[in-house]
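Return atomic coordinates for the entry below.
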Amino acid sequence: MLDLERLRALHSVATYGSVSAAADVLHVTTSAVSQQLAKLERETGQKLLERNGRGVRLTDAAELLVEHAEHILSLVERAQADLEAHRGAVVGRLTLGAFATAVRGLVPETLGRLGKDHPDLRVQVRELDPMQSMPLVARGDLDMAVVQDWNNEPLPVPEGLQKAQIFDDVADVALPGDHPLANRATVALQDLVADPWISSSADSICCDWLIHTLRSLGAEPNIAHMAYEIPSQLVLVGAGLGNAILPRLGRVTVPCEVAIAETRPQLTRHVYAVWREEAARRPAIRAALTALRAAAVPAR
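All right, here's what the predicted structure looks like:
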């Protein structure tokens, strides 16, 4: 009989490329993963890992076993979801990924509601950009993620995931206080395309969107500086170093040196929750979606 946790360890090594990376994902030591794999080799009578430079690679036998492990782990998750659905209880553990402004603007209220209504559900939150969280949900390393896309650039959802909209969030533009258009309540985005911009990090969905949007308006983006945290972006804007896009969800205190204006056309992003199809029947998934939507009401 193949041991489920040993299969999970092998599957994680195959997915993340190394024993140490698998250990990080599984929240165990590298020694524990190595021991699981050694036991699995004895259990199967097959060599599963071979040295490859400083790392390891999977043998043909391991590759074959990983294919079966994917199906087995998927069936186990579906069985767990069905059992929870049969009980009708919101219990167990839920791992939730969310982008930065959702962590500030949605997650605290969401966790408060879940803690009050479903005290037997343990929720762990990780702050992640959608480009990071979506693959983790697809792999099974997260149960659910709060993600975003923009009205002019939809976010592709990987096969095997389901999504549901939470709400639409509006974004404004932050301008240096001495900007020629700083005294206007509404600013045409076209009038700003040649300006320097402050963006989030290059590997984020917001940076990709900003570049795409400015190029669609006929300008090659001048991304002067990159800062992942919005408070850092606003400090740079206040210093006169560029403009920034400022979502209303999770909005922080705006420095007095920064002017905020609505844009024309209005910038809107769609905020979604995504989860695996196998987990769709889990009461915890439905409860989390309900709590997220309720927490979003003040932000609309």
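
For the rest of this, base every contact and every neighbour count on C-alpha atoms.
OK.

The residue nearest the centre of the chain and Val146: what is the separation?
Ranked by distance to the mean C-alpha position of the chain (Cα atoms, centre = their mean), the top residue is Ser133 at 3.0 Å. Taken as Cα to Cα, to the nearest Å, the spacing of Ser133 relative to Val146 amounts to 8 Å.

compare with the first, here's sequence two:
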Amino acid sequence: MRYDLIDLRLFRTVVVEGSITAGAARLHLSLPSASARIRALEHHAGVDLLVRGRRGVRPTPTGSALARHAGDVLDDLGRLEGAVAGYRRPAGTPLTLLAGSSAMRRLVPRALVSFLVAHPDVDVVTRERRSADSVRMLADGQADLGVVVVDAREDPRRAEDRLTDDSLVVVGPAGGAPAGREAMTFAEVAEHPLVGLEPDAPLTLTLEANLGEHAPVPRHRGRAVDLGTVVDLAAAGVGLAVVPRHVVDPARGLAVCELAEPFARRTLVLRRGARPGPGVEDLADHLRRGARDAASVST
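Okay, the predicted model is just below:
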């Protein structure tokens, strides 16, 4: 069976968006054309690839496998295009790196320093974005590289693309509510005052999206612009915090336990743009090295 690259890109986008309509709009296709392409894929596969519902679509097991392998093919194509683009990319055009709040705490700054020192002729622009927005921008060719969050139960497409565990934990002062606990649900956490990031921060939006409209609404005593300040506030006893484990220094002796929610098990991985520019793989290497160095320090 031959696969059309537009069909593969459409199917992966539909799975990411959870909607054929949104996937079609993202790739500037009409809805009838996109629907016909998806049906043709299912016909050739001989099995349903999507489960249709009133609120959108979700992949069947076969559809998940197709989306994953389609991602591999499109990533390889992106590397091929990037290698060729290196000869026509205007000199001085900066690389665009996308990442969420968690990666912007330590991983991205450290990798950026080492990369820019080692590559004086390459410029980099970093932008903080939610993972879903990063995936869309990468697919649209609006960025070269992204550090995004995936469910820890979902294997990265390549082992080398995995950077570090990004699972969410509950943090409080030594002897505080998380002390002696293996895990707390968000409902239990919300019984206490909280501290967190600003309302429009990627981590805040991710929590709200996953908890849903029926989740308890906690009292936030303070909101900060960076995770370091959030951890400092939690350490001082101002309120509990929900943050990625890797931003908490184990030497501080804080009370820490798992957040007992399905979405809390997360992994930071690398994703490349549809048309990555020269220097992307070097920047990816610095991010991987930074993740390894951080892991060795925390153990």
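
How close are the two chains, by TM-score?
Comparison of the two superposed chains (TM-score structural alignment, normalised by the length of structure 2) gives a TM-score of 0.52, and 207 aligned residues with a Cα RMSD of 4.3 Å.

before we move on, the earlier item: in the helix or strand the residue nearest to the centre of structure 1 falls within, what counts as buried?
Here Ser133 of structure 1, judged by DSSP states H and E, is contained in helix 130-139. Along helix 130-139 of structure 1, these residues count as buried under the neighbour rule (16 or more other Cα atoms under 10 Å): 130, 132-134, 136-139.

picking up where we left off before, quick one: contacts for the residue nearest to the centre of structure 1?
Taking Cα atoms under 8 Å, 6 or more residues apart in numbering, we find Ser133 of structure 1 in contact with 97-98, 142, 145, 147.

cool, and Leu267 of structure 1?
If a contact means Cα under 8 Å, 6+ apart, then Leu267 of structure 1 has 150-151, 170-172 as its contacts.

Emit the ChimeraX select command for whichever of the residues you listed are buried.
Listed next is the ChimeraX selection for buried residues among the contacts of Leu267 of structure 1, using 16+ other Cα under 10 Å:
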select :150,170,171,172
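
returning to what we had before: name the nearest of the buried residues of helix 130-139 of structure 1 relative to Trp275 of structure 1.
Trp275 of structure 1 lies nearest to Val137 out of the buried residues of helix 130-139 of structure 1, by Cα to Cα, at 6.3 Å.

what about Ala100 of structure 1, distance to Ser204 of structure 1?
To Ser204 of structure 1, Ala100 of structure 1 is 11 Å away according to Cα to Cα.

Leu128 of structure 1 too?
Using Cα to Cα, one gets 10 Å for the distance from Leu128 of structure 1 to Ser204 of structure 1.

Kindly report the same for Pro247 of structure 1.
15 Å.

With adjacent residues omitted, what lies nearest to Thr268 of structure 1?
Ranked by Cα to Cα, 6 or more residues apart in numbering and with sequence neighbours excluded, the top spatial neighbour of Thr268 of structure 1 is Val170, at 4.6 Å.

Ignore what I typed, I meant Gly105 of structure 1.
Nearest non-adjacent residue to Gly105 of structure 1, counting by Cα to Cα, 6+ apart: Gly250, 3.8 Å away.

and the contacts of Leu267 of structure 1, which of them are in strands?
If you go by DSSP state E, these have 150, 170-172 in strands.

now the helices for the stretch 51-200 of structure 2?
In the stretch 51-200 of structure 2, the helices defined using DSSP state H, counting those that start in this stretch lie at 61-85, 101-105, 107-118, 131-139, 186-189.
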